[in-house]
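[1] what follows is a predicted protein model with its sequence.
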Amino acid sequence: MKTIRDATTKAAVSLAIVTSAARERLDAIRQEADQASDRGDGPISTVIIIMASIAGALVIAGALAVLYGKYATKLTGE
């Protein structure tokens, strides 16, 4: 019975140490992130990527509309 209590105590202490170390590391990361001025991609490149994806979607939708218009009579069987 004593070995079970010892193992439980050791596990609890180990868990407390790991949790404390993880919390300290996360706090350090948050402080570094708050001090850093660069927070990711620039807004210009983000806008370019979004506009390119919208343009690509419009091209695909337009091509599908043209194909549907061209083959509409064959699809309906008239």
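    Good, I have the coordinates.

[2] from now on I want contacts and neighbour counts done on CA atoms only, so please keep to that.
    Noted.

[3] find the centremost residue of this protein, please.
    Using CA atoms, centre = their mean, the residue of the chain that lies closest to the mean C-alpha position is Gly40, 13.1 Å off.

[4] structure B:
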Amino acid sequence: MKHTAARTYRAVHWLTTRLQERLEEATRRPDRGDISITTVIIWVAAVTGAALIAGTIIVVVTKYNGKLTGL
């Protein structure tokens, strides 16, 4: 039981210290190179476009599957 309590204390202390360091760094350097909303919008649009294209290909192949076998 003592070992578990000691490990828990060390883990909580480490996490608290790490969080405090990150908050101090965020205060010192507010622009840390975080991903911008524009980048997120571009990625979402790209993934959505790719999913639509893949879906269209699947629909076309499924629809014409019988006719494609003779090619």
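    Structure received. The structure presented is a predicted model; accordingly, all values stated were derived computationally and were not measured.

[5] what's the TM-score here?
    Overlay of the two chains. TM-score (TM-score structural alignment, normalised by the length of the second structure): 0.59; 61 aligned residues with a CA RMSD of 3.0 Å.

[6] re earlier: and the residue nearest to the centre of the first structure, what helix or strand is that in?
    Element membership for Gly40 of the first structure, per DSSP states H and E: none, as it lies in no helix or strand.

[7] likewise Lys74 of the first structure?
    Assigned by DSSP H and E, Lys74 of the first structure belongs to helix 43-76.

[8] what about that helix, distance to the chain center?
    26 Å (CA atoms, centre = their mean, to the nearest Å).

[9] same check on stretch 12-28 of the second structure?
    Counting by CA atoms, centre = their mean, stretch 12-28 of the second structure is centred 23 Å from the centre of its parent chain.
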